[in-house]
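# Predicted model and sequence follow; I will ask about them next.
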Amino acid sequence: MTEPADPQAGRPQLLGATGPFMFSPLGWTMDLFADAGFTGVEVLFSHNAETRDSDKICNFAREAGLSVPVVHGPYMLFLRNVFSSHYVEKSRRSLELADEVGATTLVAHAPLRWERAHADWARSGAADEAAERHLRFAMENLYPVWGLDFSSVVRPDELGRYRHVVFDTSHFAVTGVDLFEAWHALGDRVVHLHVSNNLGNGKDSHAPLDTGVLPIDRFLAHVGRSGYTGTITLELDVRPYGDDRAGLVDFLAGEHAKAERWLRGDLPSRDAPPDPAAALVASKLELDETGVGVRAGPPSGWAPGGAR
């Protein structure tokens, strides 16, 4: 599905990430993002069967008035057996479902450093197979865990070997890579961004946009000036809100509004007071080493198609 179109044609489209809500009904999650002002979502294929059913994905998105231009393959360790544990088979099934949904970009993770048999296919064959479906197989930069580079794509030079790339700000923070230098090196290959701040604690903290060690405001202004018109997913930790739907909507709407302003170059004053919703999230963030746990759930009694 390609509709509805983004009302801000010619500018980047901001997407919500369903990954943090992988244990929640997909329809509830899409309704949440619609109420927060998003026009589209990035769907993570996960253990939740709804996220692997193209009809349900399209129907929920249509009911919420959202587009699904980007999907994320199940490459995380905790999703190892979703579709297949074999890298190429997992990727091909992800491309097939992405095609059925009508997405234009599949977010992928590279094979681990010792999975050399799959590395050549990921660098060349995958992009060709995706192109046959009018899709982009876009490689995301990962980050060291316990000081070790398990992934074969961590630094900009490694990411630059791929035709299309996904630029993750929090991952570059963990790796110690300057965002502006990375953008200069990769900008012509970037087709999608994962944007969040980072608390600087060596973990992938997915912090609120204005809370952390990264100059996300200046970086998004730079991206806006560059002429980039692709997609950007706000990939944020929402655990502090639990099942507080109203709080989630307020927080996500606030982050969406910030990102839109900063992309236009409307930067905050140095004397501006902190955002209380973002401060609440930042004060409670404690991610485990896998970066998982960014979850929230629907209130009891929610049903697909119900009133938002």
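Arrived safely.
# Every contact and neighbour count from this point should use C-alpha atoms.
Fine.
# Tell me which stretches of the chain form strands.
13-17, 40-44, 67-72, 105-108, 136-140, 164-168, 190-195, 231-234 (DSSP state E).
# I'd like the ones you listed as TSV, with mean neighbour count and distance to Phe78 appended.
Shown next, in TSV, are the strands of the chain (neighbours: other C-alpha atoms under 10 Å; distance: least, C-alpha to C-alpha, whole Å):
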stretch	mean neighbour count	distance to Phe78
strand 13-17	25	17
strand 40-44	26	13
strand 67-72	25	14
strand 105-108	27	15
strand 136-140	28	17
strand 164-168	25	20
strand 190-195	23	20
strand 231-234	23	21
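# Comparison target, given below:
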Amino acid sequence: MVRIPDAKVALSTASVYPESTATAFEIAARLGYDGVEVMVWTDPVSQDIEALRRLSDYHQVPVLAVHAPCLLITQRVWSTDPWVKLQRARAAAEKLGASTVVVHPPFRWQRGYARDFVRGIWRMAEETDVRFAVENMYPWRYRDREMLAYAPDWDVTKDDYRHFTVDLSHTSTARTDALAMIDRMGDRLAHIHLADGNGSAKDEHLVPGRGKQPCAEVLERLATRGFDGHVVIEVNTRRAMSTAEREADLAEALAFTRLHLASPTGVPRP
């Protein structure tokens, strides 16, 4: 006998890059994912709420989360003002029925934004039922040099947020203990980006089970706790030589996640 937690397993639209946001909905429906997380970036469809709603309705795949445009390549998407970006992400989540907005901590050069970030995220969280889940990042490394690119800190558990996202590719790049991090996050852990890594300075986003991160152990621990957030497959399939190979990777990731989210009944919750 096993007990399956209420957590839904979603596909990040970033997992099909360089294919389109529309392709992600199609693949998620075909493979049996519970929904998608929309990465808002340079693909115009990812920025268009009505287009996303049509895709969701057509494929019968709900949008479970919206990833705000926080990347270097999205600095001009949905405004150059980072607070406007978050307001638009919240509006998109509310209109699409998504429960979560994923947001990165600010870059250090965004000084005003960084200075008010913790207080500002709390203010925004109090204005909506949408959860702002702040994601752990990592130091940037080049050869033997390390640069702290995020503020207040890449380790978001050092600050007071209502909700967290843990990304296991980022714990790999940061060379930090993923299990210890989710324990520090405790009940405020609302969202998972599931991927693997080998501790490279590059953010690898490998298919779960192909690296050295404790992906299975993390899922099993969450299952025993009755985790009811979202587990999002966010992997890099750019090297796939064909659509079939990309879909095989994403099917493998989904099977791995469902397997390890199943926990034996009767296991006491820690």
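Happy to help now that I have it. Fair warning: this is a prediction, and the values are worked out from it, not measured in the lab.
# what TM-score do we get after superposing?
After superposition, the two chains reach a TM-score (TM-score structural alignment, normalised by the length of the second structure) of 0.88; 257 aligned residues with a C-alpha RMSD of 2.0 Å.
# hmm, back to that, could you dump the strands of the first structure into JSON lines and include distance to Trp183 of the first structure?
Output for the strands of the first structure, formatted as JSON lines (distance: least, C-alpha to C-alpha, whole Å):
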{"stretch": "strand 13-17", "distance to Trp183 of the first structure": "18"}
{"stretch": "strand 40-44", "distance to Trp183 of the first structure": "22"}
{"stretch": "strand 67-72", "distance to Trp183 of the first structure": "20"}
{"stretch": "strand 105-108", "distance to Trp183 of the first structure": "18"}
{"stretch": "strand 136-140", "distance to Trp183 of the first structure": "13"}
{"stretch": "strand 164-168", "distance to Trp183 of the first structure": "8"}
{"stretch": "strand 190-195", "distance to Trp183 of the first structure": "8"}
{"stretch": "strand 231-234", "distance to Trp183 of the first structure": "14"}
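# Out of those strands, the one nearest Phe60 of the first structure is which?
When these are compared by C-alpha to C-alpha, strand 67-72 sits nearest Phe60 of the first structure, at 10.0 Å.
# Now the counterpart of Arg131 of the second structure in the first structure: closest residue in space that isn't a chain neighbour?
By TM-score structural alignment, Arg131 of the second structure lines up with Arg136 in the first structure. Spatial nearest neighbour of Arg136 of the first structure, chain neighbours left out: Thr105 (4.7 Å); criterion: C-alpha to C-alpha, 6 or more residues apart in numbering.
# counterpart of the one you found in the second structure?
Match for Thr105 of the first structure (TM-score structural alignment): Thr100.
# thought that match was touching Leu64?
Yes. Counting by C-alpha atoms under 8 Å, Thr100 of the second structure does reach Leu64; the two are 6.9 Å apart.
# just to revisit the earlier point, so which of the strands of the first structure gets nearest His184 of the first structure?
Closest among these, using C-alpha to C-alpha: strand 190-195, at 10.5 Å.
# now the closest one: which residue numbers in the second structure?
Mapping strand 190-195 of the first structure onto the second structure (TM-score structural alignment) gives residues 189-194.
# after superposition, how close is that stretch to the first structure?
When the first structure is superposed, stretch 189-194 of the second structure averages 0.7 Å from its matched positions, counting by mean C-alpha distance after the TM-score superposition for the first structure.
# Look at the aligned residue in the second structure for Ser94 of the first structure and say how many residues are nearby.
Matched to the second structure by TM-score structural alignment, Ser94 of the first structure sits across from Ala89. The number of residues packed near Ala89 of the second structure is 27, by other C-alpha atoms under 10 Å.
# Correct me if wrong: Ala89 of the second structure contacts Val77.
No. At 11.1 Å, Ala89 of the second structure and Val77 do not qualify as touching, with contact defined as C-alpha under 8 Å.
# coming back round to it: surely the residue nearest to Arg136 of the first structure touches Val71?
Yes. Using C-alpha under 8 Å, Thr105 of the first structure is in contact with Val71, at 6.5 Å.
# which residues do those two both contact?
Between them, Thr105 of the first structure and Val71 share these contacting residues under C-alpha atoms under 8 Å, 6 or more residues apart in numbering: Ala98.
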